[in-house]
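S.K.: Dropping a prediction and its sequence here:
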Amino acid sequence: MQKKKASADELIALILAGIEEVKGQNITLLDLREIENTVCDYFIICDGTSNTHVNAIVGSIQKTVSKATKDKPWHVEGQENAEWVLMDYVNVVVHLFQKQIREYYDIEGLWGDAKFTTVESSINQ
């Protein structure tokens, strides 16, 4: 059986579903397609409340994406301390932070030219 390559929109929807499954917070989608020399088309950024929560979000995203597409992230980095975990799905890169680490690195500020979409969670927080 050949694995189906997910479109960027499908991949984003699956990643967002994985984040929401375990109550990831402050989800932002950055569209980088209009910016020259970017490493990918989209960033998804969210935060968790602890290293355990951040790792739970990583696991949920991997499970949700893999179940639907048989696709795995090309690279995952930062799970050891889980303050900032990067999941690279090639054209979509996910940044999962603990809140204070996200504020410190301010990825959104670094990519100020990107189109921002705040994802409203369907989960009441």
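M.R.: Okay, I see it. Numbers count the residues shown, from 1 in each chain.
S.K.: When you work out contacts or count neighbours from here on, use the C-alpha atoms and nothing else.
M.R.: Fine.
S.K.: all helices for the chain, in order.
M.R.: 8-21, 51-69, 99-105, 107-110 (DSSP state H).
S.K.: now those helices in a markdown table, with mean neighbour count and distance to Thr38?
M.R.: Below are the helices of the chain laid out as a markdown table (neighbours: other Cα atoms under 10 Å; distance: least, Cα to Cα, whole Å):
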| stretch | mean neighbour count | distance to Thr38 |
| --- | --- | --- |
| helix 8-21 | 19 | 15 |
| helix 51-69 | 19 | 23 |
| helix 99-105 | 13 | 18 |
| helix 107-110 | 12 | 12 |
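S.K.: Now do the same contact list for the residue most central in space within the chain.
M.R.: The residue lying closest to the centre of the chain (Cα atoms, centre = their mean) is Val94, at 2.7 Å. Applying Cα atoms under 8 Å, 6 or more residues apart in numbering, we find Val94 in contact with 43-45, 85-88.
S.K.: of all those, which comes closest to Lys23?
M.R.: Lys23 lies nearest to Ile45 out of the contacts of Val94, by Cα to Cα, at 13.4 Å.
S.K.: Which residue is the nearest non-sequential neighbour of the closest one?
M.R.: His95 (4.7 Å; Cα to Cα, 6 or more residues apart in numbering).
S.K.: One more to weigh against that first structure:
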Amino acid sequence: MLRFVLTNLRMYKLKNDIDSKVLCDAIIEGMQENKAKDIVVLDLRNISSAVTDFFVICSGESSVQVDGIASTVARHTRKELKEKPWHQEGKATSEWVLLDYVSVVAHIFYKDARHFYELEDLWSDALRTDIPNLN
């Protein structure tokens, strides 16, 4: 089963030849479009144990906003790059929505959940870029 998943994942990567930095930037734009807070990009490309190139992490003020940010990111990447997430998780509760684009993973947290999981601290050896909030 794992071999099947990995084979399908490799095929997905081959079919969608978008540069991971371009995809990362489009995800940030989608987050900003829905007023996401505290956007952080973790560049994982130089970490041998990383399973993706980038994590893009942000917070929403409510579960409704978290869901809205996730929807806006998916819509924006589809419109701008013809990309859609390979896998999504967390839409049912909107405490932590994960959009997995294979080379970039977007993490959209309700602010309290983000503090609990401390994802940035788990990957503290990654190159971190803080994106200013838009007013």
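M.R.: Done, it's in. These numbers were taken from a predicted model, which means no experiment stands behind them.
S.K.: what's the TM-score here?
M.R.: Here the TM-score for the pair of chains, by TM-score structural alignment, normalised by the length of structure 1, is 0.92; 121 aligned residues with a Cα RMSD of 1.3 Å.
S.K.: re the thing from before, between the contacts of Val94 of structure 1, which sits nearest Glu108 of structure 1?
M.R.: For the contacts of Val94 of structure 1, the residue nearest Glu108 of structure 1 by Cα to Cα is Ile45; the value is 8.6 Å.
S.K.: Please list all residues in contact with whatever residue of structure 2 lines up with the closest one.
M.R.: Counting by TM-score structural alignment, Ile45 of structure 1 corresponds to Ile57 in structure 2. By Cα under 8 Å, 6+ apart, the residues touching Ile57 of structure 2 are 38-41, 106-109.
S.K.: Please give me every residue in contact with the corresponding residue of structure 2 for the residue nearest to Ile45 of structure 1.
M.R.: Under the alignment defined by TM-score structural alignment, His95 of structure 1 corresponds to His107 in structure 2. By Cα under 8 Å, 6+ apart, the contact set of His107 of structure 2 is 55-58, 96-99.
S.K.: try it again with 7 Å
M.R.: Listed by Cα atoms under 7 Å, 6 or more residues apart in numbering, the contact set of His107 of structure 2 reads 56-58, 96-99.
S.K.: Just name the closest of those to Lys82 of structure 2, please.
M.R.: Lys82 of structure 2 has its nearest neighbour among the contacts of His107 of structure 2 in Leu99, at 15.0 Å by Cα to Cα.
S.K.: burial count for the closest one?
M.R.: 25 (other Cα atoms under 10 Å).
S.K.: Wait, it touches Lys91, no?
M.R.: No. Counting by Cα atoms under 7 Å, Leu99 of structure 2 does not reach Lys91; the two are 9.7 Å apart.
S.K.: from the contacts of Val94 of structure 1, which ones fall inside strands?
M.R.: Secondary structure from DSSP state E places 43-45, 85-88 of the contacts of Val94 of structure 1 in strands.
S.K.: Out of the helices of structure 1, the one nearest Ser121 of structure 1 is which?
M.R.: So among the helices of structure 1, helix 8-21 is nearest, using Cα to Cα, at 6.8 Å.
S.K.: I appreciate the help and will end here.
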